[in-house]
Structures are given as C-alpha cells and as structure tokens.
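# got a predicted structure plus its sequence, pasted below:
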Amino acid sequence: MQSLFQILMLILDIVWFFVIAHVIMSWLISFQVLNVRQQLVGQIWYGLNRLLEPLYSPIRRILPPMGGLDLAPLVVLIGVFALRIILQNNIAAFY
C-alpha cells in the first residue's frame, strides 16, 4: 500500500509542475518574451492547455469574473497542497 501512497504523491507533484509551468509560460507569453507562433512554444502551450483545461474549467465556472485575472491555477495549486496534506496525515492508512 505504500507504493499506492507514493504513486498518488507523484501524480500530485506532476500536476503541481504542470500548473507552475503553465503559469510561468502564460506570463512569458503575455509579456511577449515567448511567441506562440514558434512551433515548439506553440506545441507546449497548447499541450499544457489541453492537459489543464479539465481542471480549470469547473473552477472558472464557480469563481466570479475578476477582470482578466485568472485565479483557477491558484485554486488548483491550493487543492494539490491540500490533498498532499491529507495524504501525509493519513499515511497510516496506506500501511
């Protein structure tokens, strides 16, 4: 059962990495450091959007409009951290 715990923690770490990469990339695109018309940048950007949109869209429906500020990644990161805390506090159930 410990391997199940480690797999769940790994999945949460991967989700955390993808959300952070998406946020940083969105800033770089907004400040025109990266150009989506470049093939590699465009593929990474659209891939991250396709991976994370199923997580963001339900949250965006619940959150009120913030005038161009997207808080969905922040809510996802808080959710990932909350799940990590819950799993670590209940690690005894995995033994």
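Thanks, I have it. Numbering: from 1, shown residues only.
# rest of the way, CA atoms for contacts and neighbours
Fine.
# tell me which element the spatially most central residue of the chain falls in.
The residue lying closest to the centre of the chain (CA atoms, centre = their mean) is Val19, at 2.8 Å. According to DSSP states H and E, Val19 maps onto helix 2-30.
# next helix or strand past that helix?
Counting by DSSP H and E, what follows helix 2-30 is helix 39-62.
# just checking, what packs against that next one?
helix 2-30, helix 72-89 (3 or more CA pairs under 8 Å, 6 or more residues apart in numbering; DSSP states H and E).
# now these as TSV including distance to Ser57?
Conversion of the helices and strands packed on helix 39-62 to TSV gives the following (distance: least, CA to CA, whole Å):
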stretch	distance to Ser57
helix 2-30	14
helix 72-89	8
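# figure out which of those helices is closest to Gln38.
Nearest to Gln38, of all the helices and strands packed on helix 39-62, is helix 2-30, at 11.4 Å by CA to CA.
# dropping in the other structure now:
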Amino acid sequence: MINEVLVPILVLFANVITTAVIVQFILGLLISFNVVNYHNQLVSALWTALNAILDPILAPIKRRMPNTGGIDFSPIVLLLLIQVAIIILSYVGRQVG
C-alpha cells in the first residue's frame, strides 16, 4: 500500500519543489543580469509566487546556515535534503511494500 500510493505522491511533491527551486534560481540569475525585467508583470508574478512557495521551506535552512556573504547556499542544501528524502522513501517503500 505505502509503496504503491504514498511514496510516489511524496516523490512527485519532492520533484515539484526541486523544479521550483531550479526555476527560482534561473529566474534570479536572469533578473540580476538584466536579461528579464522585474517590472514585467509576468516576471514579477512568477518571482512573487516562487518566493511565496519556497520561502517557508528555505527560511529554517537559512537560519541554520553560517553567514557566507552574498552567496545563499540554502537552495543547494534543500535540493540535497530532498534527494536524501527520496532515497529514504524509496528504501522504506521497498521494505514495507
């Protein structure tokens, strides 16, 4: 039961969060290098939505991370934690299911 239903749903959720982190990173680079303009309504809406989704997840990681100056490593830590969680979930799913 867990292997057939719960694990794939949790892996799908993890993949959605991973995609959101990657899109936020790329959009942040495009904004900072003036490739896209933040005053564009679509860019602004997408940036605001991604921050609203990811800030509650990234905030606890940012609080525990040491100060590294201008570089934010919390998305990388989140991606690593998501991959570890997927590995654990697949292992538990195989053992239980």
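It's in. In this text the structure is predicted, and so the values were computed from the model without any measurement.
# and the TM-score between them?
TM-score for the superposed chains, counting by TM-score structural alignment, normalised by the length of structure 1: 0.94, backed by 95 aligned residues with a CA RMSD of 1.0 Å.
# the helix holding Val19 of structure 1 to helix 72-89, inter-axis angle?
160 degrees (axes from the mean of the first three to the mean of the last three CA atoms, to 10 degrees).
# helix 2-30 of structure 1 - contacts with which helices or strands?
Packing partners of helix 2-30 of structure 1 (3+ CA pairs under 8 Å, 6+ apart): helix 39-62, helix 72-89.
# for Met1 of structure 1, which of the ones you listed is the nearest?
Closest approach to Met1 of structure 1 among the helices and strands packed on helix 2-30 of structure 1 (CA to CA): helix 72-89, 12.5 Å.
# give the buried residues for that closest one.
72-73, 75-77, 80, 84, 87 (16 or more other CA atoms under 10 Å).
# which of those lies closest to Arg60 of structure 1?
Distances from Arg60 of structure 1 to the buried residues of helix 72-89 of structure 1, taken by CA to CA, are shortest for Ala72, at 6.1 Å.
# could you export the helices and strands packed on helix 2-30 of structure 1 as JSON lines, including distance to Met1 of structure 1?
Compiled in JSON lines, those are given as follows (distance: least, CA to CA, whole Å):
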{"stretch": "helix 39-62", "distance to Met1 of structure 1": "27"}
{"stretch": "helix 72-89", "distance to Met1 of structure 1": "13"}
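# and of those helices, who's closest to Leu8 of structure 1?
Of all those, helix 72-89 comes closest under CA to CA, at 8.5 Å.
# between that closest one and helix 39-62, what angle do the directions make?
Here helix 72-89 of structure 1 runs at an angle of 80 degrees relative to helix 39-62 (the same axes, to 10 degrees).
# if you drop the residues flanking it in sequence, what lies closest to Ser44 of structure 2?
Using CA to CA, 6 or more residues apart in numbering and skipping residues adjacent in sequence, the residue nearest Ser44 of structure 2 is Tyr38, 5.4 Å away.
# Met65 of structure 2 too?
That would be Ser74: by CA to CA, 6+ apart, it lies 7.3 Å from Met65 of structure 2.
# I appreciate the help and will end here.
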